[in-house]
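Dropping the sequence and predicted coords here.
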Amino acid sequence: MTTTTTTTTNRARTGIAPQRVHALAAAERARYAAANPRSRALAAQAARHLMFGVPLHWMNDWSTPFPLHVDHARGARLVDVDGHARIDFCLGDTGAMFGHSPPAVTAALQAQAARGLTTMLASADAAAVSALLAERFGLPHWQFAMTATDANRFVLRWLRAATGRRVLLVFNGCYHGTVDDVFVDLVNGRPVQRDSLLGQVHDLTATTRVVEFNDLAALEAALAPGDVACVLAEPVMTNIGMVLPQPGFWERAIDLIHRHGARLVMDETHTISSGPGGYARAHGLTPDAVVIGKPLGGGMPCAAYGFSAELAALAEAAKRSAPPGHSGIGTTLTANLLAMAAMRATLSTLMTPEVYAALHARCTRLAEGLRAVIAQRGLPWCVTQVGARCEFQFCATPPRNGSEAGAAMDADLEQAIHLALLNRGVMITPFHNMMLVCPDTTDADVAALLAAFDEILAELTG
């Protein structure tokens, strides 16, 4: 394909000429480099001993020419080592969904730190947290983990042991942390193990099936053999760009799943933006199990998973009938005292209907503002909102499945916009065009994001 043809195709899809994207990106990289000498120096220092120059290689997914180094963060503000304050709409990709260092969580951590950090024993906080989780999510029995990845991995072990079935079913383009089993995609209608998964020696397609989100016929066909232990799903797909369920999809999907003897596990780690009990509770859905991760402890590493009474009984029976020894479930620091104190504070003071009502109202203003700016610039983009989370996508109508969402992505355009926003004092999630509001986000913060976004689109559209 010639450069001219590629340019025409990209412009027809996104409404933006690639030459303008490249020009903006080059200008913004130069602007960032000039404004952040201390981050540049620290990046050079880190490169001596840190692989890829960062604590975790994902940190290089930001659009910056060298890593931004943070000095401190509080509420909806992040200050870097060069002294620049930025309004944070990334919020640790949901980990700090209730703001950086919420006072109630900070106080709980300070109090607990003087009384013990980890003991591998039960605590009063654990009992209180499990009761709060049962109240919020409507599932009676709970266990804990350090991350949502661990929680998802443990749930798969429990479900396979409880049902005697081996097969996992996921949706194309799903994200459930770094659980190996989910790294299977549909490519030209066929399941393919994802090429980017490092060091995998087993054929995941032998025990993982994948179908498109919102496709009930494909879901039923994949369930028909009767060997699926569970469907693991986000109620709204969020990591390939947000994909909303079509009206009635989940009600019919749950009926199909149960009719074929499988169980439904909903990963609410991102969709907890929907309300105190996640998307399922807000929409009257009844999964057999729920996973909730990073925002649960106000930014502390912790996660939890809950089971229905029937599923918990099966899981407990499977454990009691198994030979003694390590189950492959749990880690030494799971449910440590510090994490339990953070979860109790978050659930008691932040994950409340009153807090969520304010978050949703502010995010609605943000989403409406984004739509207005996009319309004013005449671009064929859409905006999707899930509670306190919203996202703009480079397609005229919201995508219906992972393939459509993936096709709408444009990495060069995303990165140019993200860097330009960062240089204008606003930070959004680096992986796609996702934004979150927290209790500390103000109307002025929303206005600042919209003004910066409009300025950038003006440059891109001319």
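Perfect, I can see it now.

When you work out contacts or count neighbours from here on, use the C-alpha atoms and nothing else.
Fine.

List the residues that contact the most centrally placed residue in the chain.
Closest residue to the average C-alpha location of the chain: H270 at 4.2 Å, with CA atoms, centre = their mean. Residues in contact with H270 (CA atoms under 8 Å, 6 or more residues apart in numbering) are 94, 238.

Distance of it relative to M237?
In this structure, H270 and M237 are 9 Å apart, going by CA to CA, to the nearest Å.

so what's the closest residue to G116 other than its chain neighbours up against?
Leaving aside its chain neighbours, G116 sits nearest to L337 (6.8 Å; criterion: CA to CA, 6 or more residues apart in numbering). Contact analysis of L337 by CA under 8 Å, 6+ apart lists 112, 116-119, 123, 125.

Okay, buried residues for stretch 102-111 please.
Neighbour counts over stretch 102-111 (16 or more other CA atoms under 10 Å) mark 102, 104-106, 108-109 as buried.

got the contact list for that stretch?
Under CA under 8 Å, 6+ apart, the answer for stretch 102-111 is 74-75, 297-298, 338, 341-342, 345-346, 349.

Over to stretch 274-283?
Counting by CA under 8 Å, 6+ apart, 136-138, 235-236, 266, 268, 271-273, 286-287, 351-353, 356, 386-388 sit against stretch 274-283.

Pull out the buried members of the contacts of stretch 102-111.
For the contacts of stretch 102-111, buried by 16+ other CA under 10 Å: 75, 297-298, 338, 341-342, 345-346.

ok, second structure coming up, stack it against the first:
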Amino acid sequence: MNAPFVASEQGGIDPARVTALRAEAEALYLGTRPKTRAAAGAAAHLFEGVPMHWMSDWSTPVPLVVAEATGARLVDIDGNTYDDFCLGDTAALFGHGPAPVRRALIEQAARGLATMLPSPDAAIVGDLLAARFGLAKWQIATTASDANRFAIRAARAATGRPRILVFDGAYHGAVDETFVELDRAGRPANKAGLVGEPRDLSELTRVAPFNDLAAVEAALADGSVACVITEPVMTNCAMVLPQAGFHEGLRELTRRHGTLLLIDETHTLSTGPGGYTRAHWLEPDLFVVGKAIAGGVPAAVWGMSDEVVARLNAARASVPPGHSGIGTTLSGSPLQLAALRATLEEVATQAAYARMNATADAMQAGLDAVIAKAALPWHVARCGARVEVVRAPRPLRNGAEAKAAHFGALEATIHLAMLVRGTLISPFHDMMLASPPTTMDQVERMGRAMDEVLGRLAG
């Protein structure tokens, strides 16, 4: 259920102001959404009243129920409209229901949804992925979590090594081995919120601070690490940008120690058509992207270099036939392939990214101005079409700094106060996305709403 609201000292803002604004926003939310309140009472057979329990983690008193999502706009079941800058937490990066994807789904549905055999789109999608992202061979999964699991298994098979390295504060979906963080003493430990995990995951997972090449080198030195899995920019703990030379140093260290480099671009696809990897000429051995890659249809892709393919094939040849632990029945379905092809050919284009980045420029400028007006020690971070308000005066360097820049009660209040003013932003931190259909009018409304909210909080 939605966590009880507790105000405390929040980034220099008077907690009494936070509490007062929260109470006002809650009353307005409940008072203008009778159908939403009724829907919450009717969902008795859904755990926490929602089909997936994360949906109860929004800051709303009861879950918002969406009747319609088109472009960059949502309508709830009470008829309230919202400018959507959350966009399904990146899944709808290119807008809700892009027309080419809708057409492809309708056409493919008439020809079949699941066959566990290739469709005519399969080879075309493989060519499109190789041309766009640069790796030689590709596989389709249903989620980025699955794709990361499969890529990690491939890395272990290819290297014969048991361990992986993750960065403290990074996010790679629901992959068991990645639910490890550094505790306050700097020791690896299972993430505090993880449930149902009897193992000490640090036995097979090493953790280093992002941007710390010395820590990476120490972790790789004994030759037991199969792969380093990393986001190019850490995006789920606020936003932590790579410092100059970090990615070059990481690639050099992984090669020196015979460790594969796995880059997860599920969030940083916001950078450009080829993600952060192509924009900055990174050289991964394995590559994953999900969420938005099929225009919002559940699909993900993972790619391998020729060297990894050869080593994986050798590993597979050394064991009896049977389940490799890689793949699921619905992965690579005709429906996924149709959506992937439409997105790659017609939706995630250079022209679309030009619009997205121009819109994000305006978002960043507007938020910079609002923060300066409120005289708050915050800044705006950016990864292409992904914009983040960070409650720190300078860029964050690692996960520990990101954790220190989070203020739960303040963030929840801002999110709800923005929502009742008609603007939806990410529920877990102050992330906003620019999609191709996002308009400048929407950006201006978002800026005015943030100006009003921060004005109320800062005084």
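Nice, thanks for sending it over. Everything quoted here is computed from the prediction, not taken from an experiment.

What does the TM-score come to for these two?
Aligned and superposed, the two chains score 0.97 in TM-score terms (TM-score structural alignment, normalised by the length of the second structure); 452 aligned residues with a CA RMSD of 1.0 Å.

ok so, going back, so how far is L117 of the second structure from whatever residue of the second structure lines up with the residue nearest to the centre of the first structure?
Correspondence of H270 of the first structure to the second structure, assessed by TM-score structural alignment: H267. From H267 of the second structure across to L117 of the second structure, the span is 29 Å (CA to CA).

buried subset of the contacts of stretch 274-283 of the first structure?
By neighbour count, with 16+ other CA under 10 Å, the contacts of stretch 274-283 of the first structure hold 136-138, 235-236, 266, 268, 271-273, 286-287, 351, 356, 386-388 as buried.

Now intersect those residues with the strands, please.
Mapping those onto strands (DSSP state E) picks out 266, 386.

So which of the buried ones among the contacts of stretch 274-283 of the first structure sit within helices?
In this view, those that belong to helices under DSSP state H are 136-137, 356.

G88 of the second structure: neighbour count?
Residue crowding around G88 of the second structure was assessed by other CA atoms under 10 Å; the count is 17.

and it, what pairs with it in the first structure?
Per TM-score structural alignment, G88 of the second structure is aligned with G92.

list the contacts for its match?
T429.

Make sure it is indeed in a helix.
Yes. G92 of the first structure: assigned to a helix according to DSSP: H, G, I helix; E, B strand; the rest coil.

so how far is P398 of the first structure from A367 of the first structure?
Using CA to CA, A367 of the first structure is found at 14 Å from P398 of the first structure.

Compare those two (neighbour count), which wins?
The neighbour count for A367 of the first structure versus P398, taken as other CA under 10 Å, is higher for A367 (23 against 20).

quick check, the more buried one in a helix?
Yes. Counting by three-state DSSP, A367 of the first structure is part of a helix.

which one is the residue mapped onto M304 of the second structure from the first structure nearest to, not counting chain neighbours?
For M304 of the second structure, the aligned residue in the first structure is F307 (criterion: TM-score structural alignment). Excluding its sequence neighbours, the residue lying closest to F307 of the first structure (CA to CA, 6+ apart) is A289, at 4.5 Å.

and the one you found, how many neighbours does it have?
Neighbours of A289 of the first structure (other CA under 10 Å): 25.

That one matches what in the second structure?
Structural correspondence for A289 of the first structure with respect to the second structure (TM-score structural alignment): L286.

go on, N60 of the first structure?
Checking TM-score structural alignment: N60 of the first structure goes with S56.

Settle this for me: that match is touching F47, isn't it.
No. Using CA atoms under 8 Å, S56 of the second structure makes no contact with F47, being 9.6 Å away.

Looking at the two, which is more packed in?
Counted by other CA under 10 Å, S56 of the second structure and F47 do not tie: S56 has more neighbours, with 20 against 12.

now the more buried one: how far from S426 of the second structure?
Taking CA to CA, one finds S56 of the second structure at 13 Å from S426 of the second structure.

related to what we said a few turns ago, neighbour-wise, give me the winner out of the contacts of L337 of the first structure.
Greatest neighbour count in those, by other CA under 10 Å, goes to D125: 19 neighbours.

Now do the contacts for the closest residue to that one other than its chain neighbours.
The shortest distance from D125 of the first structure to any non-neighbouring residue, by CA to CA, 6+ apart, is to M340 (5.8 Å). Contacts for M340 of the first structure were tallied using CA under 8 Å, 6+ apart; they are 125-126, 129, 297.

which residue lines up with G399 of the second structure in the first structure?
Match for G399 of the second structure (TM-score structural alignment): G402.

Pull out the buried residues from stretch 369-389 of the second structure.
Neighbour counts over stretch 369-389 of the second structure (16+ other CA under 10 Å) mark 370-371, 374, 376, 378-389 as buried.

For the residues you listed, which two are the farthest from each other?
The span of those, defined through CA to CA, is set by A374 and G384 at 25.2 Å.

which one is E28 of the first structure nearest to, not counting chain neighbours?
Using CA to CA, 6+ apart, the closest residue to E28 of the first structure is A420 (5.8 Å).

can you pull the contacts of the counterpart of G387 of the first structure in the second structure?
For G387 of the first structure, the aligned position in the second structure is G384, judged by TM-score structural alignment. By CA under 8 Å, 6+ apart, the residues touching G384 of the second structure are 268, 270-272, 356-357, 360.
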